[in-house]
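A.B. asks: mind looking at a prediction? Sequence and model below.
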Amino acid sequence: MSSSNQMLVMYLILSGISNVAELQFPVFLLVVLTYLLTLGGNMTIFLLVCLDRHLHTPMYFFLCNLSILDMSSTTVTMHRVFSGFITGDNTISFSACLAQMYMFASLTSNELLLLTIMSYDRYMAICHPLRYQTVMSLRFCRKLTATCWAFGFVQVFPLVVMLSGVTCFRTIEINHFFCNIMPLIRLPCSDASIPQLFNFVNGLILAILPFFLTFIPYIFIVMAILKIRSSNGRRKTFYTCSSHLTVIVLLYTSLVCQYLKPDSMTSKGSNKLYSLFNTTAVPLLNPVIYSLKNKDVKAALRRRRRFIS
């Protein structure tokens, strides 16, 4: 890259979700509808867990935190999309871009860690039911969750510090609809090998490791289910963790498609599509999966309706 193409700027340009003018308005309406449904579904789960004493258990405490993460992550990414479409201004200051990257990366890390904890909660409930109430007390669950939140926000901070001093960019346009990590790391004129290495190592720690730690308990859960003689008992036991397993598969599938495919196999448009699915569809599907497959949530909804009426 020649020095004439290196720019000293304070603002960047987001290309948006679609580069096709005819598709921008229909896509915008679809994203707005998805966003409103996401907020409505997750807020419903959050309020039900807070208001219904029957849901004051470790599993629903974690589910309440998951709803908060889903509402926060989709708001962090979508608010700039809405603002850009309404005002026609797709520029974003470098500091705001860093803030958006930091918040989204932290919230995603929190969600991966929380899903890991939820898998061990299901492991204790199914494999060690007699010890479950003692081990998974609400006080212990609060400490676990607080640790996840703290670690999630701390671990990405060094990357923000590394990028905060950058003033020279190869280009001012980010071919994305929000400030994601990988497009932002590629912008500096100077050598970005250290931020890239940090992001790679950080990704291994907060993606690959939680992946294995999340699925290991399910090996023991499956073994415990297979030992149950009654087919009805096996079905009921698996039913208690099927919602969580579905959410895990959805999230990790979208992350693998978005981050772990080689650049030669992934077009820029498909990266946007994977990001859009991860930031809008997954947060929307989470409350749907838990409400449709969970008898306790449906019973709590019925109790709230009777109370209101």
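C.D. replies: In hand now; what should we look at?
A.B. asks: C-alpha only now, for contacts and for neighbours.
C.D. replies: OK.
A.B. asks: count residues in the vicinity of residue 277, would you?
C.D. replies: Number of residues near residue 277 (other Cα atoms under 10 Å) recorded here: 18.
A.B. asks: can you pull the buried residues of stretch 265-274?
C.D. replies: 271, 272, 273, 274 (16 or more other Cα atoms under 10 Å).
A.B. asks: just give me the closest of these to residue 78.
C.D. replies: For the buried residues of stretch 265-274, the minimum distance to residue 78 (Cα to Cα) is 13.0 Å, reached by residue 272.
A.B. asks: chain center to stretch 231-238, what's the gap?
C.D. replies: Centroid separation between stretch 231-238 and its chain, computed with Cα atoms, centre = their mean, to the nearest Å, is 30 Å.
A.B. asks: one more to weigh against that first structure:
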Amino acid sequence: MPKEGNQTSISEFILMGLSNKPEQERLLFFLFLIMYLVTMLWNLLIILAIRTDSHLHTPMYFFLSNLSLVDICFTSSTVPKMLVNYISGNNSISYIACLTQMFFFIWFGGMDSVILASMAYDRYVAICAPLHYTMIMTQKVCASLVAVCWCWACIDALIHTVSLTRLSFCGHNEISHFFCDLITITRLACSDTSFNDLMVYTVGGLTTVMPFIGILISYTRIFIAVLKIPSTHGKKKAFNTCGSHLAAVCLFYGTIIEIYFNPTSTHTAQKDTASTVMYTVVTPMLNPFIYSVRNNDMKRALRMLFTRKPDLSL
């Protein structure tokens, strides 16, 4: 049995992708190219609209602009490589490139999770402590929250990446995915992976589960506070304030729970692949639409961004 350590005899991995049929690969290439371009365009528009409209220089939109930036980076960590593979017909990825892709994927995926939790806290303060909102959610506090999010997610990704270098890979090198997924790579190792599994369930769990628990607590208290509002109009306004964020949370965590927290017996390759595509590609593409379709402030900012004309209704 190979000794533990970085004694891998494999210099590259093979990404099996979503299909091995040429006609399907062409269709998938154009489909994912369109989705990637839409993701980049709309998230960049969200960032520009928030930066150029002074009325959107608030904590809620500060977090939203960071979420858009993270979504751009998150999608860019996997989709471009997949598109290049479809064009070149070469599905190989070097050992170092694979670890690098995995690092950035975990980093930005973790960022999505903790940014969504920060946004939930912001909505909690806005609804449950509106008179103290400006004193609690100061610019310094918001910047500190985002900085902590970036640092924690980076440490999480670094821990998983470094622990993976301890493993030996000396046989099977085909990754049944379109990117270097941590769990899939770990299963290819021919050395003991118990430490890596422990890191996934502890450090990785903290990055995913703890923000989710924070979101649940925030929305439980928000729901209780909203029920105490006497007017129907007030309740509707409060729920509208949280609606977009709640939809984004359900979309992101719904697919993650489907993949990582369901019994193994319910998993199939097609089902897991579809769920992975949802949270790695579809969710970052839909987030800008979720936050702009029913948000009058965002629609006004986007309209001003395109027309470059002042809004006379203000």
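C.D. replies: Ah, there it is. Keep in mind it's a predicted model, so treat the numbers as computed, not measured.
A.B. asks: care to give me the TM-score?
C.D. replies: The TM-score (TM-score structural alignment, normalised by the length of the first structure) is 0.95; 306 aligned residues with a Cα RMSD of 1.8 Å.
A.B. asks: before we move on, back to that, now intersect the buried residues of stretch 265-274 of the first structure with the helices, please.
C.D. replies: Among these, the members falling in helices (DSSP state H) are 271, 272, 273, 274.
A.B. asks: dump the residues you listed into JSON lines; add distance to residue 204 of the first structure as well.
C.D. replies: Converted to JSON lines, those look like this (distance: Cα to Cα, whole Å):
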{"residue": "271", "distance to residue 204 of the first structure": "20"}
{"residue": "272", "distance to residue 204 of the first structure": "22"}
{"residue": "273", "distance to residue 204 of the first structure": "23"}
{"residue": "274", "distance to residue 204 of the first structure": "20"}
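A.B. asks: now do the contacts for the most centrally placed residue in the first structure.
C.D. replies: Nearest residue to the geometric centre of the first structure (Cα atoms, centre = their mean): residue 108, 4.1 Å. Residues in contact with residue 108 of the first structure, defined by Cα atoms under 8 Å, 6 or more residues apart in numbering, are 69, 73.
A.B. asks: what sits against residue 86 of the second structure?
C.D. replies: Contacts of residue 86 of the second structure (Cα under 8 Å, 6+ apart): 25, 26, 29.
A.B. asks: how about the secondary structure of the equivalent of residue 55 of the second structure over in the first structure?
C.D. replies: Mapped onto the first structure by TM-score structural alignment, residue 55 of the second structure lines up with residue 54. Look at residue 54 of the first structure: counting by DSSP: H, G, I helix; E, B strand; the rest coil, its state is helix.
A.B. asks: got a list of what residue 54 of the first structure touches?
C.D. replies: residue 300.
A.B. asks: relative to residue 305 of the first structure, how far out is it?
C.D. replies: Taking Cα to Cα, to the nearest Å as the measure, residue 54 of the first structure falls 15 Å from residue 305 of the first structure.
A.B. asks: show me where the first structure has helices.
C.D. replies: For the first structure, helices defined by DSSP H occupy the ranges 21-51, 58-87, 94-127, 129-135, 138-155, 157-164, 181-185, 193-203, 209-226, 231-255, 268-276, 282-292, 295-308.
A.B. asks: equivalent range in the second structure for the third one?
C.D. replies: Residue correspondence for helix 94-127 of the first structure in the second structure, counting by TM-score structural alignment: residues 95-128.
A.B. asks: what about that stretch, how far off from the first structure?
C.D. replies: Comparison of stretch 95-128 of the second structure with the first structure after fitting gives an average deviation of 0.7 Å (mean Cα distance after the TM-score superposition for the first structure).
A.B. asks: circling back to that earlier point, would you turn the helices of the first structure into TSV with distance to residue 1 of the first structure?
C.D. replies: As requested, the helices of the first structure are exported to TSV (distance: least, Cα to Cα, whole Å):
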stretch	distance to residue 1 of the first structure
helix 21-51	30
helix 58-87	29
helix 94-127	21
helix 129-135	58
helix 138-155	32
helix 157-164	19
helix 181-185	16
helix 193-203	16
helix 209-226	37
helix 231-255	31
helix 268-276	20
helix 282-292	38
helix 295-308	56
